[in-house]
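In: sequence and predicted structure below; questions after.
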Amino acid sequence: MPTLKIAIQGCCHGELNKIYSTLPSQTELLLIGGDFQSIRTPTDLSTLNVPNKYKKLGDFPDYYHGKKLAPVLTIFIGGNHECSSYLQELKYGGWVAPNIYYLGEFGSVWYKGIQICGWSGIFNYSTFMKNDLYVEKVPYDNWSIRSVYHQKLNNFVKMYMMNHDLDVVLSHDWPIGIEVYGNKAGLLKRKPFFREDIEKGELGSPLNKFLLHYLRPRFWYSAHLHTKFEAIVEYKQENDSGKKGDVKNKEAIELDMDEPETTTKNAAEISLDMDDELPISKNRDELSLDMDDEGPSTSENEIPLDIDQSQAKQFEQTLHVSPIRPPQQTSKRLSTTTTTTQFLALDKCGRARHHITSREIEIVHTDHPSYKNPGKLYYSKRSIAINKTVENYLSSHSMNFKSINTRKIIQDPYNLVLVNELLPLVNLELNKLNKLPEEDFIIPENFQKVDNIDKNKEVRYYPNNQTQEYCDRFQIPFPGVFTP
C-alpha cells in the first residue's frame, strides 16, 4: 500500500525557521497543532494573548512577505496564542502565506489521498456555556482577546457531522481521558502537576473526548500541554445502537526526557505566564505555563439554505422542532473499518524538546482525486456541505440555537439532537456537490498579502479574498461580523 511521509509539530510559537530546519528528510507534508502565531506586522501583536514580554514578530513575516518560502506544504490549526485577527479573516480556512494553509475554525482538506480534519482553539467551560453566538471584533478587550480562541458550539456541531473515515484529526488541546490509553505513569513522572487534573477529569477537552470516540480517525494529533505523549485507543465492535462504542486500553511506549518542568494548578489551558495580565473570571478552564524552557509557571483564573423547493416545507418543519428536547434517536455512527486511533501529542518548539517527529501514513483512499493529482490540496466536500448548512441555519434560526442547553451537551453530546435535524440537509448539499466536476474542489493558490499593511498603525480587519471566493463559490454566508 502506498504511503505518505508527514511530519507533526507541536506548538509552533512563531519558530518556523527552527521547525523547517529540523524537518526529517523526504517529508511531504507538515502538520502543526496550534500556537502558530501568524504575526504579519508589529500591529498584529496586539491580537496575540501573551504578556508583553513575550510579544515578538517571530519568523512568519518573512514567509508572509515572500522573502522565504515554506519548503514543504504546511497545514495548521489555531491554538490559544495566535494572531487572532488574521485567523478571523480566514474563518473557513485559507493560505496565510504561500504553501502554508490554515484549516480554519473548522475545516477539512485532502492531500495525496489523505483526509485531514481539525478545529482550532481550546475548550473553555464558561464560553461554551454562554453559547450567545457572540463574535469577537478587533480591537479586542481583556475578555475577547481570550474568548476569540475558545471553541464554540457551532464548530462542535460541524465536527460532530464529519465523516467516520477520517485519516487525521488535529486539535490543540487533548481529549480528556487519553492518558489511560498510554503510559500514564511516564506522563506523571514528567508532569506530576497533571495528577490533580487527571483525577478530576479535567486534563483536556470533554468535546475532544467525545469526538475521538465518535469519529474514530486513524490518527489524532494534539499539542498544548508542552510534552510528548503517545497512546493507542482500540475500539470494540459497534453495539446495536451505535452509541459510545467501548474501548480497550493499550499501553504505548513513551519517551522520557530530561527537561526543566514547571508547576501549575490547572491544565485546561496553556498560557504564557499570565501574571502580567488582569484576572478575568472565576474559571478553571485555562492553565498557564511559562514560555521559557526554565522557570516556574503561574496559574491564572481565566479562564438561507439552498435546497430544492420540494424540500422547503420539510426543512421548515425540521428546524422549528425544539432543539433542547431530549433526543428521539441518537446519532448512529456511519460505518467505518477503523479499529484503532493512534494519538500523539508533541511539545513546543525548543531546545531538548520532543516537538517534531515524522510518520509514514498508509494511503487507503487511493480512489480520491487528490491521490492522482498529488501536487494539489483539495477541499473536503462534506466540510463544505456542513459549513453551508450550519451557517445558513445560524443566520435564520439563531434564537433556537442559543436556546440549546449546553450544560447537557457537555454532560453527554448525544443530547445534541440538532445534529439529527441538520444531517439530512448536509447530505442534500453533499449530493449537489457530488455532481460538480472534481476540479472544482482543488483549493486555488490565491494568497494575496495586504497592500501597505506595514504602514497601518492600528489593528483592523482586512477582508480576505480567499474567504470571499470560497463563500461565492459554494454559496456560504460571508462572515459579516466586521466593519472594514
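Out: Right, received. Where do you want to start?
In: switch to C-alpha atoms for all contacts and neighbour counts from now on
Out: Fine.
In: residue ranges for the strands of the chain, please.
Out: Counting by DSSP state E, residue ranges of the strands within the chain are 3-9, 29-32, 74-76, 94-97, 100-102, 106-111, 114-119, 168-170, 219-222, 229-235, 247-250, 340-345, 356-362, 377-379.
In: burial check on residue 144, number of neighbours?
Out: Counted by other CA atoms under 10 Å, the residues lying close to residue 144 total 18.
In: which residues does it contact?
Out: Neighbour list for residue 144: 136, 137 [criterion: CA atoms under 8 Å, 6 or more residues apart in numbering].
In: how close does it get to residue 93?
Out: 21 Å (CA to CA, to the nearest Å).
In: check residue 173 too.
Out: 19 Å.
In: check residue 41 too.
Out: 20 Å.
In: and if you look at residue 124?
Out: With CA to CA as the criterion, residue 124 and residue 93 are 22 Å apart.
In: which residue packs closest to residue 69, ignoring adjacent ones?
Out: residue 63 (5.8 Å; CA to CA, 6 or more residues apart in numbering).
In: mind listing what that neighbour touches?
Out: Counting by CA under 8 Å, 6+ apart, the residues that residue 63 touches are 69, 70, 97, 98.
In: ok, the closest residue in space to residue 355 that isn't next to it in sequence - contacts?
Out: Excluding its sequence neighbours, the residue lying closest to residue 355 (CA to CA, 6+ apart) is residue 347, at 4.3 Å. For residue 347, the contact set (CA under 8 Å, 6+ apart) comprises 9-11, 223-228, 353-356.
In: one more to weigh against that first structure:
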Amino acid sequence: MGRSEGGWYFAAVGDVHGQMHAMVRLLEGWSAKTGKPLAFVLQVGDFEPHRHDADLATMDAPAKYKQLGDFPAYHRRHARFPWPVYFIGGNHEPYGFLDAQAPRGFEVTPGCHYLGRVGQVELRGLRVAGLSGIHREAAFRTARPSLKDSKDVPHKAFAYFNEEDVDRALALQDVDVLLLHDWPSGLIAAEDAGAFEHQRRSVSHDTVGNEYARMLVESLQPRLVLCGHMHRAYRAAIPHSSGQVSDVACLASVRQGPECFGVFHVSTDGITEVTHLR
C-alpha cells in the first residue's frame, strides 16, 4: 500500500476537530484524482477522538464547539480509516481519555495511533516524532495536574506541554518529520507579516508560534516540520548552521477544505511536497 515507482506518498492533515469523514473524503479524492495511494496519514493535533459524551466533557473548549464529531463511528468499527493515522494532541483533545489510557501513546482504534505527549515512531524507514499540546509560560515549569484532580482544575491545564515534555523531545534522535500543534516562532517572512496582523491568535506576526517549538526544530533539524493550530496554510523553511534545512508546512483546518492537507513524496532524493498552497 502506498507504493509508487520511484518512491511513495504520505499525507499530513491540519486540525480535524472531529470531522474524520471529511478528512477521509478529501484524501481519498486526492488519491482518486492522481492515482497515487497513500502509505499513511500524519495529523498535527486537535484531532478530537471523542468516543462518547464523557470524553467530550474532558476537552477544553467553549460549549458551542463541544461536538461529538465522527470518531464514535470509527471507535465502534462502523467506519474505518483507509490508511494508518498517527496524530499528536492539540489544545482541544479529550485528554481525560488520552492521558488515562497511555500518555506515552497507544492505538485508539484499529489503524489510528496517538503518539502521546511526546512520541516517536518509524514508518517505512521514516522517523516521525511529535510533541503534543501548546505553550503557556505560566504552566511550562510545573507538572501537569493529576487526572485524579481533573474535577478541581480547568480542562485547559491539560492542554499545555511543559519543560519535561520538551526535554524528552530534545532527547530524540534522527528525526525526519516533526509534528507540532503550534508553530515555531520566527517563521513568518517579512513580506508576509501584514497577512498575520490582527488575525486568529496573532496580534502581529511576531506573536505567532513559540520559542520552544523553534528550539526543537533547531536542535533536532528534521527534514520536515508539520504544524496546525492557526487554521491557515503557510509554507516556510528554517535553515540550520549545519547546512540542513527544515521545510515547514503549516496546515489549515479540515473545515476549510483542501488547504488542510499536504501530500509528500518520499524517495532517495528526500521528502518533497507534491501539493501546493491553493
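Out: All right, it came through fine. These numbers were taken from a predicted model, which means no experiment stands behind them.
In: where does the TM-score land?
Out: Overlay of the two chains. TM-score (TM-score structural alignment, normalised by the length of the second structure): 0.86; 256 aligned residues with a CA RMSD of 2.1 Å.
In: can I get the strands of the first structure in a markdown table including mean neighbour count and distance to residue 390 of the first structure?
Out: Below are those laid out as a markdown table (neighbours: other CA atoms under 10 Å; distance: least, CA to CA, whole Å):
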| stretch | mean neighbour count | distance to residue 390 of the first structure |
| --- | --- | --- |
| strand 3-9 | 20 | 30 |
| strand 29-32 | 24 | 26 |
| strand 74-76 | 24 | 23 |
| strand 94-97 | 24 | 19 |
| strand 100-102 | 23 | 20 |
| strand 106-111 | 25 | 12 |
| strand 114-119 | 24 | 15 |
| strand 168-170 | 24 | 20 |
| strand 219-222 | 24 | 24 |
| strand 229-235 | 22 | 30 |
| strand 247-250 | 14 | 31 |
| strand 340-345 | 22 | 28 |
| strand 356-362 | 17 | 32 |
| strand 377-379 | 22 | 17 |
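In: so can I have TSV of those showing distance to residue 427 of the first structure?
Out: TSV is the format used below for the strands of the first structure (distance: least, CA to CA, whole Å):
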stretch	distance to residue 427 of the first structure
strand 3-9	30
strand 29-32	29
strand 74-76	27
strand 94-97	24
strand 100-102	25
strand 106-111	16
strand 114-119	18
strand 168-170	21
strand 219-222	25
strand 229-235	27
strand 247-250	29
strand 340-345	26
strand 356-362	28
strand 377-379	16
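In: just give the nearest non-adjacent residue to residue 348 of the first structure, would you?
Out: Closest to residue 348 of the first structure by CA to CA, 6+ apart is residue 11, at 4.3 Å.
In: gap between that neighbour and residue 313 of the first structure?
Out: Counting by CA to CA - residue 11 of the first structure and residue 313 of the first structure are separated by 48 Å.
In: give me the more crowded residue out of these two.
Out: Comparing residue 11 of the first structure with residue 313 by neighbour count (other CA under 10 Å), the higher total belongs to residue 11, at 29 against 9.
In: how about that one, what's its partner in the second structure?
Out: Alignment note (TM-score structural alignment): residue 11 of the first structure maps to residue 15 of the second structure.
In: what's near enough to touch that match?
Out: Taking CA under 8 Å, 6+ apart, one finds 43-47, 228-229, 231, 251-254, 260 in contact with residue 15 of the second structure.
In: again with residue 219 of the second structure
Out: Contacts of residue 219 of the second structure (CA under 8 Å, 6+ apart): residue 170.
In: now which residue in the first structure aligns to it?
Out: For residue 219 of the second structure, the residue aligned by TM-score structural alignment is residue 214.
In: from residue 207 of the first structure, how far off is that match?
Out: 10 Å.
In: same question for residue 127 of the first structure.
Out: Counting by CA to CA - residue 127 of the first structure and residue 207 of the first structure are separated by 13 Å.
In: which of these two has more neighbours?
Out: It is residue 207, of residue 127 of the first structure and residue 207, that has more neighbours when counted by other CA under 10 Å, with 23 against 19.
In: hmm, the more buried one is touching residue 410, no?
Out: Yes: taking contacts as CA atoms under 8 Å, residue 207 of the first structure lies within contact range of residue 410: 7.1 Å.
In: out of residue 173 and residue 93 of the first structure, which sits in the busier spot?
Out: Applying other CA under 10 Å to residue 173 of the first structure and residue 93 shows that residue 173 carries more neighbours, namely 28 against 23.
In: quick one, what contacts that one?
Out: 121, 122, 123, 204, 205, 208, 222, 223, 224, 225, 268, 269.
In: which ones among these lie within helices?
Out: residue 208 (DSSP state H).
In: return the members of the contacts of residue 173 of the first structure classed as buried.
Out: Among those, those classed as buried by 16 or more other CA atoms under 10 Å are 121, 122, 123, 204, 205, 208, 222, 223, 224, 225, 268, 269.
In: and which of those is nearest to residue 422 of the first structure?
Out: In terms of CA to CA, no member of these lies closer to residue 422 of the first structure than residue 208, at 20.7 Å.
In: returning to what we had before: okay if I get the contacts of residue 347 of the first structure as CSV plus distance to residue 370 of the first structure?
Out: Shown next, in CSV, are the contacts of residue 347 of the first structure (distance: CA to CA, whole Å):
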residue, distance to residue 370 of the first structure
9, 23
10, 26
11, 28
223, 27
224, 30
225, 33
226, 33
227, 33
228, 31
353, 34
354, 31
355, 29
356, 26
